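>>> take this sequence and fold it.
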Amino acid sequence: MTTDYAVLSDLPCSKEQIENCIYSKWYPAFKRFTPKSRIIKPLPNEFIRYLEQDGIKLPPPEHEASVYTRVTIDHDGNTRENWEKQGKQESDEMRPIEHFLQVHQQIKDIIQELGPVTPKLNWSSPRDATWILPNNTTKCSEVNEVYLLLNASNYIMHDLELGHELNCEFELVLRQWFALNPALEFRIFVKDGKVVGVSQRDLNYYHYLHPLADQFKNLFDRFVKEVMIPRFPDKSFVIDVYLPRPFEKVYLIDINPFTRKTDPLLFSWNELINFEAEGYDLRLISENNIGRFASKEHSENQVPRDVVDASLDPNAIRELAEKWTKLLEQQQAESDSE
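Next up is the predicted model:
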């Protein structure tokens, strides 16, 4: 019995191509087509150490208005005095007001200017951490919600590792929040200046998309040819776009390198690399995706069920936080007695 194996096509990606996808590198050229953004850079080392440390340290509750973030840090009745005392005892830990007050204030000022924002680092948005906020989105109305998302995200940790590897400056991007219809988000794959495939991003079935496929392809072709190719330095890239009603303007959400680390969604990378035909596919889910509904997006980054349940209820998160505190106190007592 013989088995045929597909040869894995080579797909090199240079350091320069990855750096070209850093938000601040491309945003100035595409401001007209991208949500309004503010970029804080370079981030101080203390901020990076804060994201890399274990646990989540938030400012005292009187500094912020969010009920959710307040119960997360005020479950044991801490006063500001106790918080400061604890901060002195744990001098190795990074805390926003003590160690990067300027960045902390910049985030607050930007939220005051733009309204709710969605954060990201150089490349990634913490979409895998939406479980930690009660709205189950990346919408942040105050600074502590930004900290919660960044600290809980594996995607952000990947950005930190990649940034260290490339030895580049880190940046915090705060984009003005607006509610996206997930049915109208698409990923466009461009190789050597030509579109080789377009995939629906949300892998659920939307019956009204199929009759619009040709119209969408015309808009995507024009956007790549007239907007992306003249402004972006690489000829091979992957872009995430949003096409809201009345389907007249394409909005650029993100640019990714043309590499296997970028999710091909409804394609395989071998298909995209070896595509040579004249017309490309705009791939849409053709029927109700029962398997998709049975699983949650970013399931590879799932957290314990009690944490997910608690994130939907402020009272439950208070109880969970109390349990965590008692457990930590017990562990500390056992450590002190040894």
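
>>> from here on, contacts and neighbour counts on C-alpha atoms
Will do.

>>> show me where this structure has its strands.
Along the chain, the stretches classed as strands by DSSP state E are 37-40, 117-120, 172-176, 185-191, 194-200, 237-242, 251-257, 282-283.

>>> I'd like to know which elements the first one is packed against.
In terms of contact count using 3 or more CA pairs under 8 Å, 6 or more residues apart in numbering; DSSP states H and E, strand 37-40 is assigned the packing partners helix 101-114, strand 172-176.

>>> out of the ones you listed, flag the one nearest residue 48.
Distance to residue 48, taken as CA to CA, is lowest for strand 172-176 among the helices and strands packed on strand 37-40, at 10.4 Å.

>>> ok, back up a step: looking at the helices and strands packed on strand 37-40, which one is packed in the most?
Per-stretch averages of neighbours, counted by mean count of other CA atoms under 10 Å, single out strand 172-176 among the helices and strands packed on strand 37-40, with a mean of 22.

>>> from the chain's centroid, how far away is that one?
11 Å (CA atoms, centre = their mean, to the nearest Å).

>>> neighbours around residue 79, how many?
13 (other CA atoms under 10 Å).

>>> again, but for residue 332
Quick note: residue 332 (other CA under 10 Å) scores 11 neighbours.

>>> that one and residue 338, how far apart?
For residue 332, the distance to residue 338 (CA to CA, to the nearest Å) stands at 10 Å.

>>> go through stretch 65-81 and flag the buried ones.
By neighbour count on 16 or more other CA atoms under 10 Å, the buried set for stretch 65-81 is 66, 68-75.

>>> same question but for stretch 268-277, I mixed them up
Quick answer for stretch 268-277 (16+ other CA under 10 Å): 269-270, 272-273.

>>> contacts for that stretch next, please.
Contact with stretch 268-277 is made by 8-9, 11, 189, 191, 196-197, 260, as judged by CA atoms under 8 Å, 6 or more residues apart in numbering.

>>> stretch 305-317 too?
Contacts to stretch 305-317, defined as CA under 8 Å, 6+ apart, come from residues 67-68, 71-72, 131-134, 320.

>>> go with 7 Å
68, 72, 131-134 (CA atoms under 7 Å, 6 or more residues apart in numbering).

>>> any idea which helix is longest in this structure?
What stands out as the longest helix in the chain, according to DSSP state H, is helix 314-337.

>>> about what we covered before: distance to residue 312 and neighbour count added to the contacts of stretch 268-277, as a markdown table?
Output for the contacts of stretch 268-277, formatted as a markdown table (distance: CA to CA, whole Å; neighbours: other CA atoms under 10 Å):
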| residue | distance to residue 312 | neighbour count |
| --- | --- | --- |
| 8 | 43 | 8 |
| 9 | 44 | 11 |
| 11 | 42 | 11 |
| 189 | 36 | 25 |
| 191 | 42 | 18 |
| 196 | 41 | 22 |
| 197 | 37 | 23 |
| 260 | 35 | 14 |
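
>>> another sequence for comparison is provided below:
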Amino acid sequence: MAELGDSSISASAAPYTSLPFPPVTKQHILNCSYHSWHPRYRKITPKARLIPLTAPFLSYLRADGIVLPDDDASPPRDWSDDDSGIFSSTENPDAAEESEDEDPSAEWRDVHAQIKNTIEELGGKVVPKLNWSAPKDATWINANSMECRTPSDVYLLLKSSDFVTHDLEHAFDDTEEASTADGADKAQADPEIPYHLVLRKHFLLNPSLEFRCFVRRRNIVAISQRDLNHFDFLFSLSDTFRSRITSFFNENLRDTFPDESFVFDVYIPPPHDKVWLVDINPWAQRTDPLLFSWLELLTMDGPDSDKWVQKQKAQEAKEAANVVSIPIAPESTASSASTQALDHDDNASEASTVTPSDSEDDDVDEEIWTPEIRLVKKDDPEAYSFATPQYSAHKLPRDVVDASRGGEGAMREFAEKWKEVLAKAERDDQEASSDSDGDD
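Prediction:
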């Protein structure tokens, strides 16, 4: 794979047969984990709490099937408000005794208690995520919402998400070390990941004001709108957003994040004078480039590219050449020089303001580099993407999609039917097992 040079990037390179990413290391992935960077940037992030996860809880997340612990201690749920926890709100009476004996949280009661207490501490509504990913692909099972009010809501989203599974099973895929080792060596080489559950205080977020920022060699090279719908008002504010983001980056992230290349997400709520850090992602192909392509981001002009490095050197040389040395007059001629200055006061005043004309022209022509901010235009193919299912790589059954579009009543009806299907499948398995024992 082609690699970026240490000192510069050329946009006029020969056609690539693969994306010219620098090597992605496991340490870079760990540096982008929420638990790693959040303590450093806590004051500029939305309110959140991190809960260290134990081995039994991680085993529960990795296990097949969705079995939710009893939430008797939780506040009563208002079905008219939402459909969260649809699989855990009512229990099958026939399985009540069995469920008591098979409490899935028996081995991680401390984690369960921390989650419950944290939800209460953060106002009763939270949004969950793991080290790198939020379960946005699983909102179909939670009334199309990331909002969680009980621990079971959190478990339901985590266990239904392919994004979370990727965090658990494939965090170091495509890293430099993983690409050169077989399975056994890889297991030994992978550093232990301190998994954390992130619970962020729920607040009404305007998706049109989220932006993804691409940092290459400690310089922002591009800014992209995150929500792929057209919002006309963004265009008149684009310079404001670019200025706010650039200042925020220079003051908070540029010299403090361990890696020189990374991607970060921000939220700029009205009146657009405060920037919040939402997430940090790896400078790697696994991160969605949104309105850009990774080839663009890797090869576009920037403060670290050949063009701008050469321009900066030329500017520095020009400034050095324009320095004027003013000799100090000898003491013997000081009186004469003073008399001449008095005789030609007007001329002296005029001469003192004279500067080389070519220097003025060069200053006017001096170009200041700014990152491109890319927004969805009204006629862009990406506009109005709500017509296409988000996360289309994670296909859902047609019944689920139809139910999610039908509102809360349809989701509740679907949940009941789904439970019946699961109960029937379980009975069939038990009958098959009994028949097999009888034949033996």
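
>>> which residue range of the second structure does the longest helix of the first structure align onto?
Here helix 314-337 of the first structure aligns to the second structure at residues 412-435, judged by TM-score structural alignment.

>>> now the matching stretch: buried residues?
Buried residues in stretch 412-435 of the second structure (16+ other CA under 10 Å): 412, 414-415.

>>> same deal with stretch 184-193 of the first structure?
184-191, 193.

>>> save these as CSV, and put in distance to residue 238 of the first structure too.
Putting these into CSV (distance: CA to CA, whole Å) gives the following:
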residue, distance to residue 238 of the first structure
184, 17
185, 13
186, 10
187, 7
188, 6
189, 5
190, 6
191, 9
193, 11
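
>>> list just the nearest of those to residue 175 of the first structure.
residue 185 (16.9 Å).

>>> excluding its backbone neighbours, what's nearest the alignment partner in the second structure of that closest one?
Under the alignment defined by TM-score structural alignment, residue 185 of the first structure corresponds to residue 210 in the second structure. Leaving aside its sequence neighbours, residue 210 of the second structure sits nearest to residue 267 (CA to CA, 6 or more residues apart in numbering; 4.5 Å).

>>> what about the alignment partner in the first structure of that neighbour, distance to residue 130 of the first structure?
Superposed on the first structure with TM-score structural alignment, residue 267 of the second structure falls opposite residue 242. Residue 242 of the first structure sits 20 Å away from residue 130 of the first structure, taking CA to CA as the criterion.

>>> more neighbours: which of those two?
Per other CA under 10 Å, whichever of residue 242 of the first structure and residue 130 has more neighbours is residue 242, with 23 against 20.

>>> list the contacts for residue 373 of the second structure?
Taking CA under 7 Å, 6+ apart as the test, what residue 373 of the second structure contacts is 222-224, 242.

>>> most neighbours, which of those?
Neighbour-wise, the contacts of residue 373 of the second structure (other CA under 10 Å) top out at residue 223, 27 neighbours.

>>> need the contact list for it.
211-214, 371-374.

>>> was I right about the match of residue 185 of the first structure contacting residue 264?
No - with contact defined as CA atoms under 7 Å, residue 210 of the second structure does not reach residue 264; the gap is 10.7 Å.

>>> helices of the stretch 151-300 of the second structure, start to end?
151-159, 162-169, 183-189, 233-236, 238-252, 294-299 (DSSP state H, counting those that start in this stretch).

>>> now render the ones you listed as TSV, adding distance to residue 195 of the second structure.
Converted to TSV, these look like this (distance: least, CA to CA, whole Å):
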stretch	distance to residue 195 of the second structure
helix 151-159	13
helix 162-169	8
helix 183-189	17
helix 233-236	37
helix 238-252	25
helix 294-299	29
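
>>> how about those, which one is nearest residue 316 of the second structure?
Going by CA to CA, the one of the helices of the stretch 151-300 of the second structure nearest residue 316 of the second structure is helix 238-252, 22.2 Å.

>>> return the distance of that closest one from the chain's centre.
With CA atoms, centre = their mean, you get 17 Å for helix 238-252 of the second structure.

>>> residues in the first structure aligned with that helix?
Counting by TM-score structural alignment, helix 238-252 of the second structure corresponds to 213-227 in the first structure.

>>> what residues of that stretch count as buried?
216-217, 219-220, 223-224.

>>> can you list the residues that contact that stretch?
Contacts for stretch 213-227 of the first structure (CA under 7 Å, 6+ apart): residue 282.

>>> apply 10 Å and report the result again.
29-30, 33, 186, 188-190, 193-195, 197-198, 209-210, 228-232, 239, 241, 243, 247-252, 280-284 (CA atoms under 10 Å, 6 or more residues apart in numbering).

>>> now, of the residues you listed, which are buried?
33, 186, 188-190, 193-195, 197-198, 228-229, 232, 239, 241, 243, 250-252, 282-284.

>>> returning to that earlier point: will you turn the buried residues of stretch 213-227 of the first structure into a markdown table that also has distance to residue 53 of the first structure?
Output for these, formatted as a markdown table (distance: CA to CA, whole Å):
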| residue | distance to residue 53 of the first structure |
| --- | --- |
| 216 | 44 |
| 217 | 45 |
| 219 | 44 |
| 220 | 42 |
| 223 | 41 |
| 224 | 40 |
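
>>> residue 162 of the first structure reaches residue 121, doesn't it?
No - counting by CA atoms under 10 Å, residue 162 of the first structure does not reach residue 121; the two are 11.2 Å apart.

>>> mutual contacts of those two, please.
By CA under 10 Å, 6+ apart, the residues touching both residue 162 of the first structure and residue 121 are residue 156.

>>> those two: who's more crowded?
Looking at residue 162 of the first structure and residue 121 with other CA under 10 Å, you find the greater number of neighbours at residue 121, namely 25 against 15.

>>> the more buried one: what's it in contact with?
By CA under 10 Å, 6+ apart, the contact set of residue 121 of the first structure is 22-24, 39-40, 43, 150, 155-157, 159-160, 163, 170-174.

>>> that one maps to what in the second structure?
In the second structure, residue 121 of the first structure lands on residue 130 (TM-score structural alignment).
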